[in-house]
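*Asks:* Here's my sequence, what's the structure:
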Amino acid sequence: MSGPHPRRRARSPHTRAQPARHVAYETLRAVHESDAYANLLLPRAIGRAGLAPADAALATELAYGTLRKQGTYDAVIAAAAERSVDRIDPAVLDALRLGAHQLLSTRVASHAAVNESVALAREAAGAGGAGFANAVLRRVSRDTPGEWMARLDAQARSDDERLGLRHAHPVWVLRAFRRALAAEGRADELEALLDADNRSPAVTMAALPGLARIPDAAERTAYSPFGFRLGGGDPEPVIAAAAGAVRVQDEGSQLAALALSRCLPVRAGERWLDLCAGPGGKTAVLAAEALAGGASLEANEPVPARAALVRGSVAGVPLDVPVTEEDGRSRATRSPGRYDRVLVDAPCTGLGALRRRPEARWRKQPSDVAALAALQGELLDAALTALAPGGIVAYVTCSPHLAETAAVVADAARAWDGRVQELDARAVLHGAARHPIDLPTPRDGSGRAQLWPHRHGSDAMSITLLRRDP
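*Replies:* Below is the predicted model of the structure:
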């Protein structure tokens, strides 16, 4: 939530934004009713609505901004309504959230924010819902963002709750982030990380190595040798012209794949496996690298829809990449000693991608971590079983939570009792990157590399390399 600012001036004409508000509102409803993912749903909704670029940008800001700061807006709404948000009709609540975002974090005119949010509540819940929404939002609009934040600060029960409300993160998430940063001696970077999570990420692209060139006018990314950003506009024409050899991909994802493909020189005839491949971005990078080095690649993804995405992702690489649809644990253990390199991009909380998946911070719960960590450990164990002597597993999560990263690796090391050795993933990334990367050594002395949004401009990817003894 931004601080106090001058009273907003009306957009002219604000009625043009009405379709954008409808798209944003329907996205919120799908996220909360059907557990939809905004980053997948919103672009399709914008396309169906035929929004002009300016309205598409507004719909994106309204939907993503509202989801990012939902916890903070819920606290404001509860105070203004004098009732907890779980006592408010869900359809009306989403209209209130959308209105609160416009009132507290944008320069949309107050009357437009209130009136159009009330109209959405009326469509969803009739005159009663509209009257309630009108009263609540007019109460919200009477105070500045700074005044609301001061009120929430005074009501907070702890410093961490106050920090969570200010930066729109659940307390359990910010505590997990603090512990992960402290493991590098960088706990003082917590607020910078929380701020980075609340900023829209730039669109980062990858030109698959050996298959596509980075456009001359593009801005090179700092670390990935094939990452770039366009100056703006729609990336689809560039993607289409490259016939699958150029794609949108976070730089952290690019680096995670490179950590495996470039940890050692590739020997012709090596066999590689991407065990948890969906949606296929890292698979495509591995396919390009395998093609260049004379290796083969297989992929596995248990969810059929995601397996289809993997097949589409590797379609632009002239390498046969068979994609199986099995539980990764059984897929790996039925091929003991077969593979020279295995990527375990494990299912995780996704706390490292909150910039791009804003609803995840409110959807995940602390209780999710234990079940995911157990699955992650089983997948890593199966991948190590599938390794040939001297083979290497890259264990990757898009989460910095220590229970999903350091703890899983430590458990695997104990279970394999000296039969696996950890490589220095930080040194591998330094060797693969275009420029030096700030990757401090964890206090546990491990070789794990942890990327961060605030430090590297990427998702918070954790990367560990384990080599099975020859």
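*Asks:* switch to C-alpha atoms for all contacts and neighbour counts from now on
*Replies:* Fine.
*Asks:* next structured bit after the strand or helix carrying residue 40?
*Replies:* Per DSSP states H and E: residue 40 is located in helix 38-49. Going down the chain from helix 38-49, the next helix or strand is helix 53-68, by DSSP H and E.
*Asks:* re earlier: please point out which parts of the helix holding residue 40 sit buried.
*Replies:* Neighbour counts over helix 38-49 (16 or more other Cα atoms under 10 Å) mark 38, 39, 42, 43, 45, 46 as buried.
*Asks:* The fifth one: what's its closest spatial neighbour, skipping adjacent residues?
*Replies:* By the measure of Cα to Cα, 6 or more residues apart in numbering, the closest residue to residue 45 outside its immediate chain neighbours is residue 23, 6.4 Å from it.
*Asks:* Hmm, the one you found is touching residue 47, no?
*Replies:* No: here residue 23 does not reach residue 47: they are 10.1 Å apart, not a contact under Cα atoms under 8 Å.
*Asks:* where along the chain do the strands fall?
*Replies:* Secondary structure of the chain by DSSP state E: the strands cover 205-207, 219-220, 227-229, 246-248, 271-274, 296-300, 323-324, 339-345, 387-397, 420-422, 449-450, 462-468.
*Asks:* May I see those strands organised as JSON lines, with distance to residue 115 added?
*Replies:* Output for the strands of the chain, formatted as JSON lines (distance: least, Cα to Cα, whole Å):
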{"stretch": "strand 205-207", "distance to residue 115": "39"}
{"stretch": "strand 219-220", "distance to residue 115": "42"}
{"stretch": "strand 227-229", "distance to residue 115": "38"}
{"stretch": "strand 246-248", "distance to residue 115": "37"}
{"stretch": "strand 271-274", "distance to residue 115": "51"}
{"stretch": "strand 296-300", "distance to residue 115": "50"}
{"stretch": "strand 323-324", "distance to residue 115": "51"}
{"stretch": "strand 339-345", "distance to residue 115": "46"}
{"stretch": "strand 387-397", "distance to residue 115": "43"}
{"stretch": "strand 420-422", "distance to residue 115": "59"}
{"stretch": "strand 449-450", "distance to residue 115": "46"}
{"stretch": "strand 462-468", "distance to residue 115": "45"}
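*Asks:* Proceed likewise with the subsequent sequence, for comparison:
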Amino acid sequence: MSAPAHHSRNRPPVRPRRDPRTGSARAVAFETLRAVHESDAYANLVLPKAIAAAGLTGADAGLATELTYGTLRRQGTYDAIIALSADRGAHEIDPPVLDALRLGVHQLLSTRIASHAAVNETVDLVRSARGKGAAGFANAVLRRISRDTPGEWMARVEASARSDDERIGLSSAHPVWVVRALRRALAAEGRADELEDLLHADNEAPRVTMTALPGLAEVPADATPTLYSPTGFRAGGGDPEPIVSGSEGRLRVQDEGSQLAAYALVNAAPIRPGERWLDLCAGPGGKTALLAAEALAHGAQLEANEISPVRAGLVRQALAAVPLDVPVSEEDGRVRASASLATYDRILVDAPCTGLGALRRRPEARWRKSPADVPELVALQRELASTAIGALKPGGILAYVTCSPHLAETSSVVADLRRDWGDEIEELDARAVVQSVAREPLDLAAPSDGSGRVQLWPHRHGTDAMFIALFRKR
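*Replies:* Next up, the predicted model:
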């Protein structure tokens, strides 16, 4: 005989069976989010180590990656939703609890993970991190969010906006200052109407792009060549690490825009044997490796500099694939260049910047920087580029590059260089140089000042928003 029905009320509720795969992936994602927000770590550096430590592979590693990057990309939108559900600002919530909630909201509103699993597993994360009371709070917030559709929550978030720009920022998960900076940069090209497409592209996971170091490797026969870089390719899905390790680093992961920036310096003028080149801000070394391969092929010498010891180590790792002796110094680039007056034939200044051009790959950058950071960065960029010009021989070429389209970091720095150096420098047509390198013509909008600078875009070219300007010292 079965038990009376009323006895079932006294039994503990049967929790849905959990998928251990998603549980492990959530734990790795949560660990990475905590490192990003607690220690200012970079997800692209922390996550692979966390995945390896947890023993995740294949689909498991892919899920951890999606949970991490998806949560970081949409963080501002999720914070607004959490605030509405919790009746308190996100900044008032204990940081570990807030990170877990962000992770839970991403699963509820942007993935196909079952709601009960998203809620229960997230609550368990909070219980482990902050105890029973915090777990009860997280459970209440997430269950409230799970009752309504993503569209309904977005409508509420947009209705809470105090201006059109704030509405755009909340719906696209970009800080308002970034929205405005991107709009101004597009408007400088007469393309302000592309803002929505750009914001959407920033929130799309980028496809993995690779390069074959020239003269040292060939694009694999089964790979798909990229549209623009002469050595760029895509190798299909899956982890690219076996390709990289199998080629001893001669086939490597690198954004196509980064490849084009290095090739712009190489192709700005014919190379004479014995030239001396300098990569002044070399970390993490992708462009350095391409320059080293080209230097090897053309009988040039290359030196590299990177002020951060950790990033200098990455430069050395990247250079291990190239049989060329490339010394790597660890100095302030301004000091390094000032001590080498009239020494180099070509210098690359890939200057530290806000990183607004790489939000697809480093989504935490949009939440980490603020307008207050821009003036200090611009001053550094100007000083690095100016001292680099001083380190050029007469006739030497400078490539000034940033992974940001912010006008203060691009055209304003260029304008300052032209003003400060006057007739001692000549700006070259970087657009013509890049077009001469590219496999297919690029849609490069002419800047409003008629210069030949290059601005690449995620939505238009499928690359990071790399800025490239070229100068020759007279």
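*Asks:* in the first structure, which residue is closest to the centre?
*Replies:* residue 353 (2.1 Å; Cα atoms, centre = their mean).
*Asks:* how close does the residue nearest to residue 45 of the first structure sit to residue 264 of the first structure?
*Replies:* 48 Å (Cα to Cα, to the nearest Å).
*Asks:* So if I had to pick from the two, which one is more boxed in?
*Replies:* residue 23 (25 against 10; other Cα atoms under 10 Å).
*Asks:* show me the contacts for the corresponding residue of the first structure for residue 424 of the second structure.
*Replies:* Residue correspondence to the first structure (TM-score structural alignment): residue 424 of the second structure is matched to residue 419. The neighbourhood of residue 419 of the first structure, defined by Cα atoms under 8 Å, 6 or more residues apart in numbering, consists of 468, 469.
*Asks:* what does stretch 378-396 of the first structure correspond to over in the second structure?
*Replies:* Against the second structure, stretch 378-396 of the first structure falls on residues 383-401 (TM-score structural alignment).
*Asks:* Same question for stretch 344-357 of the first structure.
*Replies:* With TM-score structural alignment as the criterion, stretch 344-357 of the first structure aligns to 349-362.
*Asks:* now the end-to-end length of the matching stretch.
*Replies:* OK, stretch 349-362 of the second structure end separation, Cα to Cα: 21 Å.
*Asks:* burial of the residue nearest to residue 399 of the first structure when sequence neighbours are not counted, as a residue count?
*Replies:* In this structure, residue 399 of the first structure finds its nearest non-sequential neighbour in residue 352, 4.3 Å apart by Cα to Cα, 6+ apart. Residue 352 of the first structure has 26 neighbouring residues, counting by other Cα under 10 Å.
*Asks:* Isn't residue 352 of the first structure up against residue 460?
*Replies:* Yes: here residue 352 of the first structure lies in contact with residue 460, judged by Cα under 8 Å, at a distance of 4.1 Å.
*Asks:* So for these two, which residues contact both of them?
*Replies:* Common contact partners of residue 352 of the first structure and residue 460 (Cα under 8 Å, 6+ apart): 398, 399, 400, 452, 453.
*Asks:* Roughly how far does the aligned partner of the fourth one in the second structure sit from residue 78 of the second structure?
*Replies:* If you follow residue 452 of the first structure across to the second structure using TM-score structural alignment, you land on residue 457. According to Cα to Cα, residue 457 of the second structure and residue 78 of the second structure sit 26 Å apart.
*Asks:* what range in the second structure does stretch 232-250 of the first structure sit on?
*Replies:* Residue span in the second structure matched to stretch 232-250 of the first structure, by TM-score structural alignment: 237-255.
*Asks:* List the buried residues for that stretch?
*Replies:* If you call a residue buried by 16+ other Cα under 10 Å, then stretch 237-255 of the second structure has these buried ones: 240, 243, 244, 249, 250, 251, 252, 253, 254, 255.
*Asks:* Equivalent analysis for stretch 415-427 of the first structure, please.
*Replies:* Quick answer for stretch 415-427 of the first structure (16+ other Cα under 10 Å): 420, 421, 422, 423, 424, 425, 426, 427.
*Asks:* ditto for stretch 441-455 of the second structure
*Replies:* Of the residues in stretch 441-455 of the second structure, those buried (16+ other Cα under 10 Å) are 444, 445, 446, 447, 452, 453, 454, 455.
*Asks:* What is the burial count for the closest residue to the match of residue 452 of the first structure other than its chain neighbours?
*Replies:* Excluding the flanking residues, the one nearest residue 457 of the second structure by Cα to Cα, 6+ apart is residue 465, at 4.3 Å. Residue 465 of the second structure has 28 neighbours, counted by other Cα under 10 Å.
*Asks:* Give me the distance between residue 465 of the second structure and residue 376 of the second structure.
*Replies:* In terms of Cα to Cα, residue 465 of the second structure sits 21 Å off from residue 376 of the second structure.
*Asks:* Can you give me every residue that contacts the nearest residue to residue 359 of the second structure once chain neighbours are set aside?
*Replies:* Excluding its sequence neighbours, the residue lying closest to residue 359 of the second structure (Cα to Cα, 6+ apart) is residue 202, at 5.6 Å. The contact partners of residue 202 of the second structure, by Cα under 8 Å, 6+ apart, come to 358, 359, 360, 458, 459.
*Asks:* Good, we can wrap up now.
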